[in-house]
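In: Dropping the sequence and predicted coords here.
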Amino acid sequence: MLEIDDSTDERYWASVERVVALAEDRGRAADGIPLLASVAVTHPEWPVRAGAVRLLARHHAGDPAADTAVAAATHDTVDWVAFTALKVIAEHRIAAAVPDLIRISGWPSNFTRPDWTRKPVGCGAALTKRALIAVFGTRDPAELRRLEDEYFSDMRARIEAARKRPRRNTDVVLVPGGPAIIGAEEKPDAFRMAQDDSTLRAVDVPAFLIDRTTVTNARYHAFLDEVGDSGEFDHPDQPLERSHRPAHWHDPRFNAPDLPVVGIDWYDAYAFAKWAGGSLPSEVQWEKAARGVDGRRYPWGEEWDPDRVNYVERSFGEEVADLDSLEALLVTVSQGGNPAHPVLPADALPQGASPYGALQMSGNVWELTRTNYYTGDDMDPFFKGRHPLDFMNRKEAFHVLRGGTWTSPRSCLTTFYRGKDLITDRHNEVGFRCVYEVSD
């Protein structure tokens, strides 16, 4: 494409016209749709983007790829590009744009009602309303509702089917509804692992089911075999062009079928949980499943018992007394070497079970949750297309880890200790388990 000359207003608009004319010449044929679609999205000058939108509709309206590109232009950050898209959608009655129009204005059946209260209408709202009426071919509220329901029936059926997806695991335990003791009043110990959640409190937790063990490589393999790279269960914010294959899939120390899957990040765990018919646990759900209702310090009780847990001394075979000795031991870790057997099978050490029968909620691998470390709310990431360096200092990018792992000292293995991790990190120390709704 030609460069834009912005030395004067006249030259700017003249060069815009030349670029748009060139785009029309190259994009008029059917095989020119990708070119016009790219210009409509990526060209740095908004008049050129708007021109490409007009050309897509003029020459290719009705082609799915062209209609999709026009619909996407309704969300352009420059109003005149979005307005152009809205106008050509109305002119050509581009039905593929309905979901995008709905995102802008809400359900179309309401704004034609004379008694409907609305915010002040600007150009965008007026053009969106006009486009929706043009696509559906009526202003009657009842008819718009009927057509709207008909248009979205397949989408709603898919959403409902996904919401009611059957649970893919029978090896679960029930955590009954009722109160739980959460948090602790804890001071740093010799490892200087401070407990930041110092508010000891009681909260009511509805009943739920939770995996008895962390997700194993065998279960995760079944997920990969079925889903592949389809993206069907991916979080909308998942990084582009990546698979769910674990980072340590070919490391013999971590890839045996009965070991917890590791080398996955939060997006991987999210997709697996959705595929499995559940979700990642909230921090509170995880703590109740590990702790029960009596506020115990470890899943098995109040007293420390190293025989019930896989932690740094068991995995490395050496004792540690303080932070300095812990760090001196951890720096001996090596790829394919030390320690030789860092993790245990997911169903090992049954004597360390929680009050409800969940295994290894202390040690072996940290467990991902859906809770943001800083806010306590569910994670709601918005980092798609960005490098982790761009958000590694953003509070929105850190989820809570629970339970400690094979490199952890005793102070990280309590039922209330909170760890955190960046949403895109993939460690050999981190796994997860899922929670599920209790069926009626």
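Out: Nice, thanks for sending it over. Just so we're clear, the structure is a prediction, and the values are computed from it rather than from any experiment.

In: switch to C-alpha atoms for all contacts and neighbour counts from now on
Out: Will do.

In: you'd agree residue 413 is up against residue 403?
Out: Yes - judged on CA atoms under 8 Å, residue 413 makes contact with residue 403 at a distance of 5.5 Å.

In: Identify the contacts common to those two.
Out: 362-363 (CA atoms under 8 Å, 6 or more residues apart in numbering).

In: What segments of the stretch 151-300 of the chain are helices?
Out: Applying DSSP state H, counting those that start in this stretch to the stretch 151-300 of the chain gives helices spanning 153-163, 217-227, 266-275, 283-291.

In: What's the local residue count around residue 408?
Out: 23 (other CA atoms under 10 Å).

In: For it, give me its contacts.
Out: Neighbouring residues of residue 408 by CA under 8 Å, 6+ apart: 311-312, 363.

In: and of those, the nearest to residue 141?
Out: Nearest to residue 141 among the contacts of residue 408 is residue 363, at 58.7 Å by CA to CA.

In: Which residue comes closest to the closest one once chain neighbours are left out?
Out: Excluding the flanking residues, the one nearest residue 363 by CA to CA, 6 or more residues apart in numbering is residue 405, at 4.3 Å.

In: helix, strand or coil for that neighbour?
Out: coil (DSSP: H, G, I helix; E, B strand; the rest coil).

In: So it sits against residue 368, correct?
Out: No - applying CA under 8 Å, one finds residue 405 not in contact with residue 368, separated by 11.7 Å.

In: which neighbours do the two share?
Out: Common neighbours of residue 405 and residue 368 (CA under 8 Å, 6+ apart) are residue 430.

In: Taking helix 283-291 as reference, get the angle to the longest strand seen in the chain.
Out: Across the chain, the longest stretch assigned as strand under DSSP state E is strand 366-372. Counting by axes from the mean of the first three to the mean of the last three CA atoms, to 10 degrees, strand 366-372 lies at 150 degrees to helix 283-291.

In: put this beside the first:
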Amino acid sequence: MSACCGPRTEGGAVAERTRNSPALPFTPPERSRADVVRGMVRIPGGAFRMGGDDPDAFPDDGEGPIRTVTLSPFLFDATTVTNRQFATFVKATGYETDAERFGWSFVFHLLVGPEQRPHLMDAVVPGAPWWRAISGATWRTPEGPGTSNAHRPQHPVVHVSWHDAAAYAAWAGKRLPTEAEWERAARGGLDQARFAWGDELIPKNRWRCNIWQGGVPAHNSEEDGYLGTAPVKSYPPNGYGLYEVAGNVWEWCADRWSATWHADECPETRIDPPGPPDGDEHVVRGGSFLCHDSYCNRYRVAARTHNTPDSSASNTGFRCVADVDS
């Protein structure tokens, strides 16, 4: 992932950990269908035009070519997974996130207060000095020791790796979305619109997403209402009834990363595409509260990037999908 979007965890104990998804440390419970689908939206199957040719795109991201992809119908979480939902999962399973096991995670510098500065580590993100490695930063303590998510139950859970997101999805009787499912849902029924709501970033001078305003990275005017994450359902939903598919937090997808695999016109890349068969990193979509058109405009609906599956930061979360009963 471009360092400005989100840092990656590298070195030390992390480098020794397998990049493959580890075995679940719990047995997923039996769930009723009503329990699984609660809070989900049905996304219609069919063909849509995926990808983009935006002149502002990053060439190495492989947003194009624009191609017709056909998907089966599926169910998509209306919101990203919240702190409250993730806490229920942890209470039921005793699950420990990668950040908790490693003992640290990355926090955006304007979110780091004086009490957290003694917990600063030496890790430096090249090209993005605004990221701070904080000992003790986890989903429970989002800015580090002395902070808490207790007053943010409806904010998206952050400091979750791909491994953590996949574990939650399995516990919930769901799965992570494929990249094609994510884009189909995020488009909300619009064909090749630049954003999830249309082609204008601020229609009628009303913010539709939580991204950066002001001088990056020193000052955020908070015109959209937030410095960091916003509670889910803070902005109007897209055409399918999905909230914050642009900005707020990056969202993990099931797919392994490739900038070229989808350019192949074989059926595997065009009909319910599962993503590349191998690769050390996973796709993330949607942008975050740190995105700004001066350095990271990846809140555009076709935008994409990637990160290692054990990485975590204060701007990365996820949502889940489920199959439609036949």
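Out: On my side now, so go ahead. Worth saying up front: this structure is predicted, and the values here are computed from it rather than measured.

In: Now the TM-score, please.
Out: Once the chains are laid over each other, their TM-score by TM-score structural alignment, normalised by the length of structure 2 reads 0.64; 239 aligned residues with a CA RMSD of 3.4 Å.

In: The contacts of residue 408 of structure 1 into TSV, with extra columns for neighbour count and secondary structure?
Out: Formatted as TSV, these follow (neighbours: other CA atoms under 10 Å; DSSP: H, G, I helix; E, B strand; the rest coil):
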residue	neighbour count	secondary structure
311	26	coil
312	25	helix
363	29	coil
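
In: For residue 157 of structure 2, see how far away the counterpart of residue 217 of structure 1 in structure 2 is.
Out: Residue pairing (TM-score structural alignment): residue 217 of structure 1 is matched to residue 83 of structure 2. Taking CA to CA, to the nearest Å as the measure, residue 83 of structure 2 falls 5 Å from residue 157 of structure 2.

In: Between those two, which contacts overlap?
Out: Common neighbours of residue 83 of structure 2 and residue 157 (CA under 8 Å, 6+ apart) are residue 139.

In: Pick out whichever of the two has more residues nearby.
Out: residue 157 (30 against 22).

In: To which residue of structure 1 is that one aligned?
Out: So, by TM-score structural alignment, residue 157 of structure 2 is matched to residue 261.

In: Thought residue 213 was touching that match, still the case?
Out: No - the pair residue 261 of structure 1 / residue 213 is not scored as a contact, 11.1 Å apart, by CA under 8 Å.

In: quick one, strands of structure 2?
Out: 40-43, 46-50, 67-71, 74-77, 104-108, 131-135, 250-256, 282-285, 305-307, 316-317, 321-323.

In: picking that back up, quick check: the helix or strand following the longest strand of structure 1 aligns to which part of structure 2?
Out: Once the chain leaves strand 366-372 of structure 1, the next helix or strand it forms, by DSSP states H and E, is helix 388-391. Using TM-score structural alignment, helix 388-391 of structure 1 corresponds to no residues of structure 2.

In: residues of helix 388-391 of structure 1 that come out buried?
Out: 388, 391 (16 or more other CA atoms under 10 Å).

In: Stretch 413-420 of structure 1 now?
Out: Neighbour-count burial for stretch 413-420 of structure 1, counted by 16+ other CA under 10 Å, picks out 413-420.

In: Equivalent analysis for stretch 212-223 of structure 1, please.
Out: Buried, per 16+ other CA under 10 Å, within stretch 212-223 of structure 1: 212-217, 219-221, 223.

In: can you check stretch 182-194 of structure 2 too?
Out: Those would be 182-190, 192-194, for stretch 182-194 of structure 2 by 16+ other CA under 10 Å.

In: With distance to residue 317 of structure 2 added, can I get these in TSV?
Out: Formatted as TSV, those follow (distance: CA to CA, whole Å):
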residue	distance to residue 317 of structure 2
182	14
183	16
184	19
185	17
186	16
187	19
188	20
189	24
190	25
192	25
193	24
194	22
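
In: on that earlier part again, ok, average deviation of the longest strand of structure 1 from structure 2?
Out: Its aligned residues in structure 2 lie a mean 0.6 Å from strand 366-372 of structure 1 after superposition (mean CA distance after the TM-score superposition for structure 1).

In: Which strands or helices does that strand pack on?
Out: If contacts are counted by 3 or more CA pairs under 8 Å, 6 or more residues apart in numbering; DSSP states H and E, strand 366-372 of structure 1 sits against helix 283-291, strand 398-402, strand 430-431.

In: make it 7 Å
Out: strand 398-402, strand 430-431 (3 or more CA pairs under 7 Å, 6 or more residues apart in numbering; DSSP states H and E).

In: Scan structure 1 for its longest helix.
Out: Across structure 1, the helix with the greatest residue count (assigned by DSSP state H) is helix 9-27.

In: of the contacts of residue 408 of structure 1, closest to residue 388 of structure 1?
Out: So of the contacts of residue 408 of structure 1, ranked by how close each gets to residue 388 of structure 1 (CA to CA), first place is residue 363, at 27.5 Å.

In: what's the counterpart of the closest one in structure 2?
Out: Aligned partner of residue 363 of structure 1 by TM-score structural alignment: residue 247.

In: which residues does that match contact?
Out: By CA atoms under 7 Å, 6 or more residues apart in numbering, the contact list for residue 247 of structure 2 reads 209-211, 286-289, 299.

In: re earlier: give me the number of neighbouring residues for the residue nearest to residue 363 of structure 1.
Out: Neighbour number of residue 405 of structure 1 under other CA under 10 Å is 28.

In: Same question for the one 4 residues further on.
Out: The local packing count at residue 409 of structure 1 equals 21, with neighbours defined by other CA under 10 Å.

In: residues touching it, list them.
Out: Contacts of residue 409 of structure 1 by CA under 7 Å, 6+ apart are 311-312.

In: That one matches what in structure 2?
Out: So, by TM-score structural alignment, residue 409 of structure 1 is matched to residue 292.
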